Each structure stands twice: as structure tokens, then as C-alpha cells.
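Trainee: Output the structure for:
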Amino acid sequence: MDIFELRRDLHAHPEVGFTEFRTANRVVRELQSYGYSVAYGIDVMVPESRRGLPSADQLTRAYQRAKEDGADETILRAMDGGLTGVVATLKGRGDGPTVAFRFDMDALPIMESQESTHLPHINGFRSVHDGEMHACGHDGHTAIGLTFAKMIASQPFNGTLKLIFQPAEEGGRGAKSMVDKGVVDDVDKLFCFHLGLDLPLHAVSGGTNEFLASTKLEVHYQGVSAHAAAAPEKGRNALLGAATALLNIHALPRFSSGATRVNVGVLEGGTAPNIIPDKAKMVLECRAETYEDNLDLEQRVRAILEHSALMHGLTYQIENIGEAATAVCDPELKEVVLEAAKSVPFFTDYQDEHPLGASEDATFLMRRVQERGGKVTYSILGTTIAAPHHNPKFDIDEEILPAAVDLLLQIAIQSLK
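Mentor: Model prediction:
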């Protein structure tokens, strides 16, 4: 199967974070067939470090779906419960550095477009799972990673090549569990990348800036039901407490030290107009240009959540369901990427850095490598997109796929000497 068929197969079978059973299963089998030593499941993830784990029912349904689709049951069993990370290692001929490449695999909970102009729909590879879609290009990332893995395996090199296939990037939920397991503790150079992000086709950036640190919280308020007319004073309105928190969170001041963001994306509660709501659920996020500012912002948000509960006589629970840090790319590796790109005729526009303006949990991998004396970068590979990221009409120009593989090959050849 060529890279275009591979990407389209992955696109048609999207799996959201920690349910990538079919995708990860295929990744393991292909990597093993290329001669890699492959670890997966609990061997590459700390279960307790995962954030925003899907419900047990959702995990079971996705597991069964992958099984029915022909996934290897021995591999599946090791991934049961959402342990869908994969790490492959290939030793070179002689001594040298450990060079790692990271690829994310997860899709998004989005209903894919069925409009007549949407190419995946026209060409028969639209998502077969309603409500799940590859709307950020991770299908392309995984296809690039597997094709690169096959091609580099036949090349002579020194040192050690490590390929990290990460689950649950969306929402900042999967990388930390792999960091805590130590999968990058031996890495000297780490290369991460993303397709699109407003960079045009034929352009490449050596690195990325404007990572936003992020924390995502799920909050449950518990109150007391009562008749809204006959005994309103007997009730404790959980929805009102949540609404109080919402308004005050959005009233938080911006920071002079850097960009900050807050957003309450989900607010649910109540059963009928004549019943005081006894339960409410809120899902929100805060982001900041610096890791320290985000920690400060998170503490302010938590204070609002707590005091809104106290105001209305409620109990509450707060769960961290996702997070990302900030990171700085190393100039040495940015230069490696750009020099490698100059040897791939496809690329004609070379940029030192490109702004992300969003969050990415690869930052945890990057920070750990740097803490241990290694170098990192996060590159953007330009491609025309049919609609913005996380949009039902999102699609990539597949012309970037073989060029990206060639770029990674050149990076690996230069780095594994």
C-alpha cells in the first residue's frame, strides 16, 4: 500500500484519543515487519498520567470495533483500556546519537462533511465512523511516519533511531504519560512536526514559536433539587453556580506578560423548567504564552470555581483532563531541518520559525529531552488545506506526503552519523 492509500485508509477509520486501537495495532504490525523492536501499551505509558480518558463504554466499543476490523488480538489485549502508545527502536551499525521522531495518531469528535465539494467524500474515503474525523492531519502524520520507518530501515546509519507514535494529542492528554514512562530519557535529538497550520504548500519551517501552555478542566457541581415555585429556597441550584463561575472566568483580566486565553466550552445542567437543577457540568480551558502565566491563570480559575460553589451551597469536583506546556526550539536542529529541506526539490520556501498560536502536548516531550541535555525542534510542513483545522471540511493536499517522507529521511541521514 502506498502512502496515499495508507493515509486514506487511516482517514476513513478515525479514532479519537486513547481509542486508537485499530491505528496503533496497524502501526505495531507494520513496524515489526520492517525489523524494528516495538514496545506498546503499558511498556510505553503510565496509565495514571493520562488525562481525559474516555468512558469505559466508549473504550470497550472502540476496542470491539478494532477487533471486528481485523486487529491482531494479542496486540489489542496489551492496549486494553486505552494504552495505545507505540515506540519503535532500530539500532544502527555503530555508535552514535539516539534520534527520535514523534507522530500523533488521534482524530477529533467531529462529524465529517458530506458536501459535494469535500474530496474525501467524493473519492470514497470519508470517515466511516459518524462523529469522528481526522480534521487536523494526524492521519497524514501517521502515514508519513510509517512510510519513513520502512524507507529508513534499509539505510545504513549509526546510533539509534526511535519512532514515537503518540495517542491523544488533541486536548493535551497523551504525551505526559509517555514522558513519565521515560520514553525520551535517552534521546539526544527529537524532531516533531505538523502539517498545515497556515503554511503554504512547498514551505517548511525549521521550528515553531508561540506555543501556548494550556490546562483543561472538567467540573461537576452537586446541589439539591426542589420545586422552583413551591419551595425554591429549599433547593441548591447547581446550574446557577456553574453559570456564576462561567461569567467570572470570562471576566478574568488579560496578562501584561503575554497572551492569555480562557474559554468555557461546555455548560450542562437541569432537567425541567420547574425543578431547581441539582447537577451541572462545565468543561473549560485556560491558555497562556508562558508556562508560569498559565499556572497563575489556572489557580485564578480554580478559585472562581470553588467560591462559586460556596456562594450557592454546592459541592464540587474538578478534574484535570488535559494540559500542554511551552517549549523553545533549538537553533541547531532548526538548521538541520532547513538544510535537509534544501535537498528535497519539493520545498522552495524556508522559514526559521512559524507561529503555532495554539497548544501542543509534544512540548512535554521536548522539555524532557532538553532537561536531560538533548536538542529539540518542532517543524511545520506547509500544505494547502480545504478548511481550517478542526473543521468538518478539513482536508490536506496529499502532495506533501511523499515530500515529507523525503525530508525526514534527509534529517535522519544527517543526524545519525
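
Trainee: going forward, measure contacts between C-alpha atoms and count neighbours the same way
Mentor: Noted.

Trainee: can you give me the strands in the protein?
Mentor: Taking DSSP state E, the strands of the chain run over residues 37-40, 86-91, 98-104, 160-166, 189-195, 203-211, 213-222, 260-269, 279-288, 315-324, 349-358, 375-381.

Trainee: what about residue 170, neighbour count?
Mentor: Per other Cα atoms under 10 Å, the neighbour tally for residue 170 reads 22.

Trainee: That should have said residue 26, apologies.
Mentor: 18.

Trainee: same check, this time on residue 318
Mentor: Quick note: residue 318 (other Cα under 10 Å) scores 15 neighbours.

Trainee: circling back to that earlier point, need the strands of the chain in a markdown table with distance to residue 413, can you?
Mentor: Below are these laid out as a markdown table (distance: least, Cα to Cα, whole Å):
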| stretch | distance to residue 413 |
| --- | --- |
| strand 37-40 | 20 |
| strand 86-91 | 14 |
| strand 98-104 | 10 |
| strand 160-166 | 11 |
| strand 189-195 | 13 |
| strand 203-211 | 17 |
| strand 213-222 | 33 |
| strand 260-269 | 40 |
| strand 279-288 | 37 |
| strand 315-324 | 31 |
| strand 349-358 | 20 |
| strand 375-381 | 17 |
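
Trainee: From the opening residue of stretch 230-243 to its closing one, how far?
Mentor: 23 Å (Cα to Cα, to the nearest Å).

Trainee: what's the closest of the strands of the chain to residue 395?
Mentor: Proximity to residue 395 (Cα to Cα) singles out strand 189-195 among these, at 10.7 Å.

Trainee: Could you name the helices and strands sitting against that closest one?
Mentor: Strand 189-195 is packed against strand 98-104, helix 138-152, helix 362-371, strand 375-381, with contacts defined by 3 or more Cα pairs under 8 Å, 6 or more residues apart in numbering; DSSP states H and E.

Trainee: Please state the offset of that strand from the chain centre?
Mentor: 13 Å (Cα atoms, centre = their mean, to the nearest Å).

Trainee: ok, residue 406 - contacts?
Mentor: 148, 344 (Cα atoms under 8 Å, 6 or more residues apart in numbering).

Trainee: Oops, could you answer that again for residue 250 instead?
Mentor: 262, 263, 264.

Trainee: which one of the strands of the chain lies closest to residue 415?
Mentor: Of those, the one closest to residue 415 (Cα to Cα) turns out to be strand 98-104, at 7.1 Å.

Trainee: Residue 218 contacts residue 268, doesn't it?
Mentor: No. In terms of Cα atoms under 8 Å, residue 218 does not count as a neighbour of residue 268; the distance is 11.4 Å.

Trainee: Overlap in contacts, the two.
Mentor: 281, 282.

Trainee: about what we covered before: for residue 196, find the nearest of the helices and strands packed on strand 189-195.
Mentor: Between these, strand 375-381 lies closest to residue 196; by Cα to Cα that is 6.2 Å.

Trainee: To compare against the first, here's the next sequence to fold:
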Amino acid sequence: MGFFNLFLFIIIFHVFVTTPIFSHSNNNNERSSSSISNFLDLAKSPEEMVEWEHKSKVDEKMHACAHDAHTAMLLGAAKILKQHEHQIKGTVVLVFQPAEEGGAGAKKVLEAGVLDKVSAIFGLHLVPTLPLGHVASKPGPFMAGSGTFHATIHGRGGHAAMPHLSIDPVLAASSAVVNLQQLVSREADPLDPQVVTVANFHGDGAFNVIPDSVTIGGTFRAFSPESITRLKERIQQSPEVFDWMVGIRRKIHEYPELSYEEFKTSEVIRAELDKLGISYKHPVAETGVIGYIGTGEPPFVALRADIDGLPIQEMVEWEHKSKVPGKMHACGHDAHTAMVLGAAKILKQHEDQIKGTVVLVFQPAEEGGAGAKRVLESGVLDKVSAIFGLHVAPVRELPVGHVASKAGPLLAGTAMFDATIHGRGGHAAMPHFAIDPVLAASSAVVNLQQLVSREADPLDPQVLTVANFHADGAYNVIPDSVTFGGTIRALLPESIARLKERIHQVITGQAAVHRCTAEVDFHEDKKPLYPATINDDKLHEHFLEVAKKVVGNNNVHGMEPVTVSEDFSFYQEALPGYFFMLGMQSLTGEPLQSLHSPHFTVNEDALPYGAALHASLATTYLLNHDGANKVDFHEDKKPLYPATINDDKLHEHFLEVAKKVVGNNNVHGMEPVTVSEDFSFYQEALPGYFFMLGMQSLTGEPLQSLHSPHFTVNEDALPYGAALHASLATTYLLNHDGANKVGGKYHDEL
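Mentor: The predicted model follows:
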């Protein structure tokens, strides 16, 4: 339902006196540009079905939303005001606005600058449910904001008798229609009214032919901007995109590849980018792919996915189990890749609206190979001003659709080490003839733990783990040497440096105590030290703002730092970066296995959330930076309408005036309604007030609803609207800058 497109404005000019509003004047000292007029739009409707003398003479067009009556009422107010013009010490501006019905004419009027000096605005709408001469309104949120959407779901057509040879878009679209209702029934706060309506559905197959594609469309409505944004993001998560992401993830999962060997994985990524029409660079860091969406000009923002697998034999028996012996995607990198590709698909659909560039980073070798470091060294991210990444988290505390992160240190830095202790072998029965490297190495392992327990600040988390130990003697033979190795982890760079220094001292010292020699290698050439993952403070605020809109306030959580590590940290050393955890635990299913487990699985229901978050983080970042004044994510013809929110002070003014004009008993409060009105654009720029004017006769037939081909106007309501317009304007002037110059007699006459 649309609402009227004629609004009454008041401009206060306290520095001059009588100014003609509609007439020209020969007095050069008088102002002459104080009136505003515009054409009016018709409410779109079927053919008018009411047979009367003044029925619409234009085929398939009619005033089914009372804009004709609103025009007459404002002209009536103008006639009253003109008769008393010499008593007006300010200016009443009458705006006859076009295109309320979906065209956001109010927005264009504001952009014209003709209302820059206006200090208050009033508007009304006739309603067929309120008795004649009665009015109703409320302060605060009054009518919903709204947006429109149109979706096309592509399948593969075929004969209805052989559906197995087709991909049925009708079924997919029907599922989407049903699932869209869950955005309100299961995801929306019951105290935050929201509506999603699919109003058109077209699948043009014959009775026995499955079509190639189906289109659906409708509207979404809510009272808060956050809810409108959330609905918009969730609507985009269609079954088409979801199924596509799942298919990609499973294809990659079946053929895992280790660090710098991701050749087939890279082929899959490039094939999908080719299908989407997204340009890219390859190879980067041997097997990586860098995609580009947008203008190719600044600002640049990056989204990162790691693409490598692990040397683990998968133990999960399912249709898409790894087909490569001894290799598995046990850390969710297949899901990360699918989510960034999902974001790419969403972003590509809106590429013409992106005034910067989104860089897609499909990075090899996260698992110990420091692929991020090599991507940086290639120079492909030199112009990027921010980068975002995520990791799926199989923990009970983080269900599907929830996210967690924090500002500052999030994940530990880490380094690997190997040590070799040389002794002298001998028979186990004669240890005095040998120099025992096993005892020396064992002493070193025990003493290494004291670097954390006795030397580290308890408030500075650190971990030292020896994970392998090899002494290859027989049962009765002391070996010549022993090797052992492990990792160190800490949240501060200086703690990592201290641990490295002390590890070398302890191992060589314990070797010397036991008459052995030792070598310690941190393998920085092959497995460089991973810095701590430290989230940028400003990007943390950005993440919170976006995530709350996408997944809801209650689903965004803080978290404590953890001592796992991520080579995403290399990016953060070079540019602002932000990393977060994405939940995927089902509240009803079995607990998921931990990362790097041969029993690890991914809950694919998490994929749409990751894609939506990636896309939203990137586009909102561009909005808030250099491209902010160039990006408009609303369509030019049908922009998103904000909610209509009445000014509290103007509500008091309305009550005072309305009770005098129509009587105390005829002024009513009302609940918010989920219809929308482009009057809300004015309220974003200046104080505004909108109200309903009744026109239902207590003795006549019930009136038809707005936008009905049978809609009629009870013209007895016109004088009430004219009088309310005139009284609201003049009384507003009385109570503001012109109050001391305007006599009370005029108000009494009105």
C-alpha cells in the first residue's frame, strides 16, 4: 500500500513580514521563490471497477490510493491560508510531490534542495477503516520501512514424465518461498515486527514441461534499519546459491591437496570464476588465485579463503569422503573456499553498484606453509586497505548462524623446532661405556616445560609442546643420537622471541650436562614463524556493526584468545585485518569433532552465513571509506523506504491542534502498521509527522481497501483534511519564531 504524495511543510522566516505565496509582487524587497509544486502520480491499479460519473477515463489506471483527495485537501488548505495571507509571518510551503507509489518521489524532492530551510513537515493519508472526521496516529515508529526483491532460480528444463533428467526450478523456488517465511517466524525477534511477502511467482512451462527457470518477487518490511538489512541479506541466500556452494565444497572435499600442491583445487576455483565472469590472476604463490570484482579502482578490500588440505586419512563414511588416501580436508578449508565463492556470486550480481574493488584471495598452504606470506610477497595485495577472513568453529558454544571474535590478540603466534642430541651409542648392559642421548633429551623435554610454568608471566598465555621424539636404538642398544621436536605458541611477539632463545639454551645446556652435544633448528626457511593474529580495533567495530545486522544482535559473541595459530596473521602485519569464528554446531545434532580430526565434518548449513558475512563486510567497508559517496545499494527506481517515525514534539503539537479541529473524542492512538510511505524520506532530513484521516460513514456501506479496483473516496472527509492542514501549519508558526508577531484572532477563526 502506498500513501499520499502531498505534504505540507512550514519554513520559519522571522526576519521578514508578509510574503505572497502564490502571487507575484512588484515590490522588489519581497521574496518571490517561496512556493513549490510538482506533478502527482497515480496509484498503480487494475482497471477501475466502480461505475460512477467520474470513473477513470484512462485504461488500467486509477487513483486507488486517494492521492486525488489528498491533492484537493492541500489545495483547500491553500485557499484558506491565502485568504489570511497577510497575517502569516512565516512561510507555508505546499509540496505537490510525484511518484510516491514506489518511485520515492520524496527522496528526489529532498535532493532538489527546495526544502533545505524547512523546519517541520506534516502529512496525512485517508483510511477507509476510521470513521469520518476522526484522526489517528502515534509518536515514534508508525509505518514500516520496506524494500522489494526479484529472484531468478535457474534449473534445467525437461519433460514432466522424466523429472530425474531435469533440475526442477519450480520445486527450488517453492522451497525458497516457504523458507523465506522462517526469516520472520524463526529468526526475527517477536517484538520487532517484520513481514516478508512473495507476491509473484512465474514458471512458464507447459503443463507437462518443467521450465528452465522460475522468477519470484515480493517485498520485505520492518521498523528498524537493522531488520531491513538483515532481511535483505537473508533473502539473498536462495537455495540456488546454497546448493551451488554445497556442490563446490563437496567437489573440493573429495580431492584434497596439500600445501603448494593445490592444482586441481585451483582449477575448480578458476572454472567457477570463469562461469561467473570474474577476472583473476593465477598462479599466485604457486597455486593461489586472486579474483577481482568491481571497478578495479580504489578502495580495495580483500576476502580470504585458504584452500589446502591435511595429511590425514578420513574416517568419516559418507558419499563425498576423500578419494585421496592419506589426505583430507579436516580443517574446513573446503567450506572456506565455497563461502568466498558464494560471496563472489552475490557481489557479481551487484557489480555495477560497487564503486571500489573486492579482491578474492584463494590462498594456498595455510597448514604450515605460510602461504599468506608468499601471497603478500607477490605484491597482489599492495593496494588493499583491509582484509577479512573467517574460520568454521565446531564448538558446542557456537551454533550455526552465530559468530565470535574480539579486538586485539585473537590467535597465538607459533614457531616449530627440531632438536638433535648427539651422544655415543653402546650396549644397554654397559651404559658407562656410552653417552646416553635418550636421558639428555628426556631431561631437556622436562625442563622445557619450566619455561612456561616458572618463567612466563601467568597473564601472558604461552604453550610449549614436544610432539615427537625418536630414539632408534634396539631394546638393548643405546642409540648414537635422539631427535625431538614440537611447537611454541604465544600471543605476543616478544614472548615468541624469548621462548626461541630459551629453548636453544635449555636443549644445548641439558645436552652439555649429560656430556652430549645438541643442534636446534627452527626451520624458518621452510616453516616460518607465524605471528599472532591481532584484530584491528576499527575493523572490530565494523565487524560488530555488520554482523549484528546479518545474524542478529544476540548471535554475535565475544571470545577469549586461543592458542591455535593462523597464517592470516601475515596479512595483519602488512595491513589492517580482521579474523572471526563462524559457528556450525547444530543444537539438535551430535557434537562435531574437533579440527584436524579424521572424524571432522562440516555442517553445510553454515555456508550461507559465511557468504553473506563476507559480502556484507566487503560492501559495507567500501561504503564507509573512499567509495562512500559513490555507492548506492538501492535501485534507482525502487529504493528501500525507511520506516516512518513521527517526531515526539510534533506529536504533542498534533494532539493539541487535532482535538480543537475534530474534537477530543475523535482523536485516537494506534498501533504501528507494516505498510510503508515515502514520507519517511522527509523524516530522515527534518522533523515530520504523519497521521491517518478517517472517511468511513457510520451509516453507509463499508469502503473498499486502498489499492482495490473498487476503492472510493468519501468526499465528506475533504474539509477535515483541509482544516487540519491549515491549522497544523498556522499553529506551528504561532508556537515558533513568528509567535510574537502573529495575533491569536487568526487561529480562533480557523
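
Trainee: Would you pull the TM-score for this pair?
Mentor: Once superposed, the chains reach a TM-score of 0.78 (TM-score structural alignment, normalised by the length of structure 1), with 363 aligned residues with a Cα RMSD of 2.7 Å.

Trainee: just to revisit the earlier point, for PyMOL, what selects the buried ones among the contacts of residue 250 of structure 1?
Mentor: Buried members of the contacts of residue 250 of structure 1, defined by 16 or more other Cα atoms under 10 Å, are picked up in PyMOL with:
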select buried, resi 262+264
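
Trainee: Please spell out which residue in structure 1 sits farthest from the middle.
Mentor: residue 230 (49.1 Å; Cα atoms, centre = their mean).

Trainee: Do I have it right that residue 11 of structure 2 meets residue 121?
Mentor: No. With contact defined as Cα under 8 Å, residue 11 of structure 2 does not reach residue 121; the gap is 9.1 Å.

Trainee: More neighbours: which of these two?
Mentor: The neighbour count for residue 11 of structure 2 versus residue 121, taken as other Cα under 10 Å, is higher for residue 121 (24 against 20).

Trainee: got a list of contacts for stretch 290-301 of structure 1?
Mentor: Contacts for stretch 290-301 of structure 1 (Cα under 8 Å, 6+ apart): 212-215, 249, 255, 257-258, 260, 286-288, 325-326.

Trainee: State the number of residues packed around the closest residue to residue 8 of structure 1 other than its chain neighbours.
Mentor: Spatial nearest neighbour of residue 8 of structure 1, excluding adjacent residues (Cα to Cα, 6 or more residues apart in numbering): residue 125 at 5.8 Å. Residues contacting residue 125 of structure 1 under the criterion other Cα under 10 Å number 17.

Trainee: With residue 141 of structure 2 instead?
Mentor: The burial count for residue 141 of structure 2: 17, using other Cα under 10 Å.

Trainee: Which secondary structure state does it sit in?
Mentor: Residue 141 of structure 2 carries the three-state label strand when classified by DSSP: H, G, I helix; E, B strand; the rest coil.

Trainee: correct me, but it touches residue 645?
Mentor: Yes. At 4.2 Å, residue 141 of structure 2 and residue 645 qualify as touching, with contact defined as Cα under 8 Å.

Trainee: OK, contacts around the alignment partner in structure 1 of residue 290 of structure 2?
Mentor: Residue correspondence to structure 1 (TM-score structural alignment): residue 290 of structure 2 is matched to residue 87. Contact analysis of residue 87 of structure 1 by Cα under 8 Å, 6+ apart lists 38, 39, 40, 44, 162, 163, 164, 165, 183.

Trainee: Could you pick out the buried ones from the residues you listed?
Mentor: 38, 39, 40, 44, 162, 163, 164, 165, 183.

Trainee: Next one: the residue nearest to the third one when sequence neighbours are not counted relative to residue 77 of structure 1, how far apart?
Mentor: In this case it means residue 40 of structure 1. Closest residue to residue 40 of structure 1 apart from its sequence neighbours, by Cα to Cα, 6+ apart: residue 86 at 4.4 Å. As for residue 86 of structure 1, its distance to residue 77 of structure 1 is 14 Å (criterion: Cα to Cα).

Trainee: Name the residue in the two with the higher neighbour count.
Mentor: The neighbour comparison of residue 86 of structure 1 against residue 77 (other Cα under 10 Å) goes to residue 86, with 26 against 13.

Trainee: distance of that one from residue 322 of structure 1?
Mentor: Remark: distance between residue 86 of structure 1 and residue 322 of structure 1 (Cα to Cα) = 20 Å.

Trainee: Repeat that for residue 157 of structure 1.
Mentor: 37 Å.

Trainee: mind checking what residue 546 of structure 2 lines up with in structure 1?
Mentor: By TM-score structural alignment, residue 546 of structure 2 lines up with residue 340.

Trainee: who touches its match in this structure?
Mentor: Residue 340 of structure 1 touches 407, 410, 411, 414, counting by Cα under 8 Å, 6+ apart.

Trainee: Between those residues, identify the one with the most neighbours.
Mentor: residue 407 leads the contacts of residue 340 of structure 1 on contacts (other Cα under 10 Å) with 26 neighbours.

Trainee: Can you find the partner of it in structure 2?
Mentor: So, by TM-score structural alignment, residue 407 of structure 1 is matched to residue 613.

Trainee: Check residue 287 of structure 1 too.
Mentor: Using TM-score structural alignment, residue 287 of structure 1 pairs with residue 489 in structure 2.

Trainee: And residue 300 of structure 1, by the same measure?
Mentor: By TM-score structural alignment, residue 300 of structure 1 lines up with residue 502.

Trainee: So that match versus residue 513 of structure 2, what's the distance?
Mentor: 16 Å.

Trainee: Equivalent analysis for residue 571 of structure 2, please.
Mentor: Using Cα to Cα, residue 571 of structure 2 is found at 43 Å from residue 513 of structure 2.

Trainee: Same check on residue 505 of structure 2?
Mentor: With Cα to Cα as the criterion, residue 505 of structure 2 and residue 513 of structure 2 are 12 Å apart.

Trainee: neighbour-wise, which of these two wins?
Mentor: Between residue 505 of structure 2 and residue 513, counted using other Cα under 10 Å, residue 505 has the larger neighbour count: 15 against 12.

Trainee: and the residue nearest to residue 387 of structure 1 when sequence neighbours are not counted, what does it touch?
Mentor: Among residues not flanking residue 387 of structure 1 along the chain, residue 394 sits closest, at 4.6 Å (Cα to Cα, 6+ apart). Listed by Cα under 8 Å, 6+ apart, the contact set of residue 394 of structure 1 reads 135, 136, 385, 386, 387, 388.
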